[in-house]
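Student: can you look at this prediction? I've put the sequence above it.
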Amino acid sequence: MHTPLVSVIMPVYNVERFVGEAICSVLDQSYRHFELIIVDDGGSDESVAICKGFSDSRIRIVHQANRGLAGARNTGIDASQGKYIALLDSDDRWDADKLLLHVIHLEANASVDVSYSGSRMIDANGRPLSVAMRPRLMGITPAHILQRNPVGNGSAPVLRMAALERAGFAHPDEPSRRCWFDESFRQSEDIELWIRLAAGHGCRFEGIDGLLTDYRIVGGDLSANIPRQYDTWQRAIGKALGYAPALIARHGRAAAAFQLRYLARRAVQLGDAPFATSLLRQALALHPMMTLTEPAKTAQTAAAALAARLLPRAAFAKLVSARLGTAAAA
C-alpha cells in the first residue's frame, strides 16, 4: 500500500451504537488515498468488535489503556503516515466528498494550515435537526478562533501534519510520548489546540463551503457538564495568556461572554431556565455590546430562556427538537 496522503484519526470508546456508521462514512469517501487509524481507548462495549468486522486494508486499529479523547487523538496522530490529519469522532459522520474537497483546498492553498467546513446537526438516531454550524470561512484571525471557534467541532477540520508538528510537545509525565492535544483537558481540548495553533504558532485557518460533517447530539449528563465545560474553557484561556497575553487582554472578556451565551443556550435546551438566565446575565455583564453587535442571537437566547420557564416541559422539549437542536452556536 502506498503512503496515504490523508490519515483519518478516530478515537473509539463505548460507541457501539454509532461507530459502524462513522466508519462507513469514511470508507464511502470519494477520495480514496487515506488510512483510517482507529484508536481503541479502553472501552468495555462491543465497539472494537464492530471495528474489526470491517475488512479494508486502509484500516488500522491501535489499542491503549484509557487516556480520554485528547490522548486517543495523540496516539492516532503519532501512528499516522499522512501529510494531512483528518479528525472524526466515532459518533459523527462525513459527507462522501468531505476529504476530496479538503484535499483540493489544502493542495491549492499552501499557506492554509487548517481547513474546515460547516456541520449539520443530527440527533441520536441520525435525523437532521433544524440548526447547523455555518461558520465564518475567510479572514480568520486568532481573535476569531478565541471568540467564536469557527472550526465548530472536532470532526470538522483537516490539518497539515507540518502545522501540527509546530505545536507538538513531550508529555510532561512520559517524555517519550509525543502530544499535540493537551491530555490534561477532558473538555475544551479542541479549542485549546486551535488557539495555540493560531496565536502561538501563526497557523492559518480557512473554511470551505458546505455542511460536510454530521455532528451528532447525544443526550447525557450535559447539565452537570456545563459548569465544568466553562471551567475547562477558562483553563484554555489561562494557558493562552502565557503565550498570547495581548490577545487575551484585548478579546478575552468578549470571548468569555460568547462562551457563556453559548452555554446559556445549552441550558435552555435542557429546560433549565434559571441556569440559562444566570449564564446570559453573566455574558451581558462581561460584554454588553453583544446586544448591539448581535441583537438577534442575544434576543433569541433570552426568549428561549423565557419559553423554557413558561412552557410545559413536553411542549418545550418538542420546540427544542424542532427549532433549536441541542448545540446552537454561540
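Tutor: Happy to help now that I have it. Residues are numbered from 1 along each chain as shown.
Student: alpha carbons only for contacts and neighbour counts from here, please
Tutor: Noted.
Student: quick check: which element contains residue 129?
Tutor: strand 128-133 (DSSP states H and E).
Student: in that strand, what counts as buried?
Tutor: Across strand 128-133, burial judged by 16 or more other CA atoms under 10 Å covers 128-129, 131-133.
Student: ok, how many other residues are close to the residue lying closest to residue 128 once chain neighbours are set aside?
Tutor: Leaving aside its chain neighbours, residue 128 sits nearest to residue 122 (4.2 Å; criterion: CA to CA, 6 or more residues apart in numbering). Neighbour count of residue 122, defined by other CA atoms under 10 Å: 24.
Student: ok, residue 122 to residue 90 distance?
Tutor: 14 Å (CA to CA, to the nearest Å).
Student: re the thing from before, which secondary structure elements does the strand holding residue 129 contact?
Tutor: strand 114-122 (3 or more CA pairs under 8 Å, 6 or more residues apart in numbering; DSSP states H and E).
Student: now with 10 Å?
Tutor: On a contact count with 3 or more CA pairs under 10 Å, 6 or more residues apart in numbering; DSSP states H and E, strand 128-133 meets strand 114-122, strand 205-216.
Student: quick one: that strand to strand 205-216, angle?
Tutor: 160 degrees (axes from the mean of the first three to the mean of the last three CA atoms, to 10 degrees).
Student: which residues touch whichever strand or helix holds residue 105?
Tutor: Element membership for residue 105 (DSSP H and E) is helix 98-108. The contact list for helix 98-108 (CA atoms under 10 Å, 6 or more residues apart in numbering) reads 5-6, 8, 25-26, 29-34, 84, 86, 109, 112-117, 156-160, 206-213.
Student: just the buried residues of it, please?
Tutor: The neighbour-count check on helix 98-108 (16+ other CA under 10 Å) flags 98-99, 101-103, 105-106 as buried.
Student: next, the angle strand 205-216 makes with that helix.
Tutor: With the same axes, to 10 degrees defining the directions, helix 98-108 sits at 170 degrees from strand 205-216.
Student: then this one, side by side with the first:
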Amino acid sequence: MSRPLVTVLMPVHNGADHLGGALVSVFAQDFADFELLVVDDGSTDATPAVLAGCADPRLRVLRLERTGLVGALNRGLEEAGGEFIARLDADDEMLPGRLTRQVERFRHDPKLVACGSDYLLFGAASGLVRTPHRAQDCRAHLVFGSPIAHPAVMLRADALRAHGVRYRAEYPHAEDFKLFSELAAIGKLENLAEPGLRYRIHPGQVSQVEAGPQQQVQLRICAENLAARGVSVSVEQLGRLLWPTGRGWTAALRYAVLRLPVVVWLGVRTHGLAGLGQALLIGRERIRTLLNRPAAS
C-alpha cells in the first residue's frame, strides 16, 4: 500500500457513544488521500464493535492494552504513515473541507509545522471560538495558553521526527500545549480563519473532569514559555493574572485595573505588538467571564 499524504490520528478509550459521528465526519472529507489511524487504548465498551462495523479500507485500527492518552498519542505518531498528521478526538467531528484547506496551507508554506483552525462548540454549549490566525499571534499567545485546539490541528510529521518532538507525560492534560510550545521553536504555527472542527462539550471530557489539574499544568507551561523569553513569573502569580476568581462588576473592575495591565506588560515585553494584541484578547475574555457573560464569537 502506498504511503498516504495524511494520517488522521484518533485515540479512543471507551468512546462508543460518539465514535460513529467522528468516523463519518472523516470519511466525508473531500480530500481522499488519507488513512484514519484509530488507536484503541484498551476500550472495554462497544468501541471495537463500532470500528469493526466500518468497511472503509482507509481505516487502520491499532489496539493497545490501557496505556493512557499520552502513550496512545505517541504510539500513533510512531505508526503514522502520512507526511502530515491530522488530529481528531473520538467525541468531536471534522467539518467539511478541513483536510483540503490545511494541506493547502502546508504546501504554500514549507516553514509551517502546525496548522489548526477556529472551531464550533456543540453538545452542552454552542458558539464559534476564534483562535489566533497569524504565525506571530500564535507565537505570542503561547505565553498565555495554547493557541491551537488540539483536535483541530494538522502537524508536519518530518518536523516532529527530525527534532524528537512528541507528547510529554510530564505535562498531563496539557500535553498538546507543551507539544505546540516545542514546535514553535522549530517553525510556524497558524490557524485557519474558519472553523474546521465541531468540538463537543460534555461532562465526561478531560477539560471538565480534570479542569483543576489541567489548569495548573497549563500555567506551568506558560511560566516556562515566559522564562524562555527572559521573564520570570511564578505559577501562582500567573494563576491570578490569567484565571482570576470572583464574579460581578467589582471583580471585573479589580481585574481590569490591577491585573490586566500586568498581562499587557507581559505580552508587550515578550512579543511586542503581537503580544499586546493577544494580551488584550485574553483580558477581554477574562472580564467577560467575571461578568458571567458568554465568550465573544
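Tutor: Arrived safely. Nothing here was measured: the structure is a model prediction, and the numbers come from that model.
Student: quick revisit: what do residue 122 and residue 90 of structure 1 both touch?
Tutor: Counting by CA under 10 Å, 6+ apart, the residues touching both residue 122 of structure 1 and residue 90 are residue 216.
Student: among the buried residues of strand 128-133 of structure 1, find me the one that's closest to residue 267 of structure 1.
Tutor: Nearest to residue 267 of structure 1 out of the buried residues of strand 128-133 of structure 1 is residue 131 (CA to CA; 16.4 Å).
Student: count the neighbours of the counterpart of residue 79 of structure 1 in structure 2 for me.
Tutor: Matched by TM-score structural alignment, residue 79 of structure 1 corresponds to residue 79 in structure 2. Other residues within reach of residue 79 of structure 2, judged by other CA under 10 Å, total 14.
Student: what does residue 163 of structure 2 give?
Tutor: For residue 163 of structure 2, the neighbour count with other CA under 10 Å is 11.
Student: next one: residue 165 of structure 2
Tutor: 18.
Student: do residue 147 of structure 2 as well
Tutor: 27.
Student: what sits against it?
Tutor: Residue 147 of structure 2 neighbours (CA under 10 Å, 6+ apart): 116-117, 130-133, 135, 137-141, 177, 180-181, 189-191, 278.
Student: what about it, helix or strand, and which?
Tutor: Judged by DSSP H and E, residue 147 of structure 2 forms part of no helix or strand.
Student: residue in structure 1 paired with it?
Tutor: So, by TM-score structural alignment, residue 147 of structure 2 is matched to residue 150.
Student: any idea how far that match is from residue 307 of structure 1?
Tutor: Shown here: residue 150 of structure 1 relative to residue 307 of structure 1, a distance of 28 Å by CA to CA.
Student: go on, residue 68 of structure 1?
Tutor: Counting by CA to CA, the gap from residue 68 of structure 1 to residue 307 of structure 1 is 36 Å.
Student: and for residue 219 of structure 1?
Tutor: Separation of residue 219 of structure 1 from residue 307 of structure 1 (CA to CA): 21 Å.
Student: who has more neighbours, those two?
Tutor: The residue with more neighbours, out of residue 219 of structure 1 and residue 307, is residue 307; 18 against 11, by other CA under 10 Å.
Student: that one looks like it's in a helix, true?
Tutor: Yes. With DSSP: H, G, I helix; E, B strand; the rest coil as the criterion, residue 307 of structure 1 is part of a helix.
Student: do I have it right that it meets residue 314?
Tutor: No. Assessed by CA atoms under 10 Å, residue 307 of structure 1 is found out of contact with residue 314, at 12.0 Å.
Student: still on that earlier bit, tell me the most buried of the helices and strands packed on strand 128-133 of structure 1?
Tutor: strand 114-122 (a mean of 25; mean count of other CA atoms under 10 Å).
Student: that strand vs helix 98-108, what angle?
Tutor: Interaxial angle of strand 114-122 of structure 1 relative to helix 98-108 (the same axes, to 10 degrees): 160 degrees.
Student: residue 10 of structure 1 should be in a strand, yeah?
Tutor: Yes. Counting by three-state DSSP, residue 10 of structure 1 falls inside a strand.
Student: and the gap between it and residue 141 of structure 1?
Tutor: Distance from residue 10 of structure 1 to residue 141 of structure 1, by CA to CA: 28 Å.
Student: so these two - more neighbours on which side?
Tutor: Neighbour comparison, residue 10 of structure 1 and residue 141: the larger count goes to residue 10, with 28 against 16 (by other CA under 10 Å).
Student: appreciated, that's everything.
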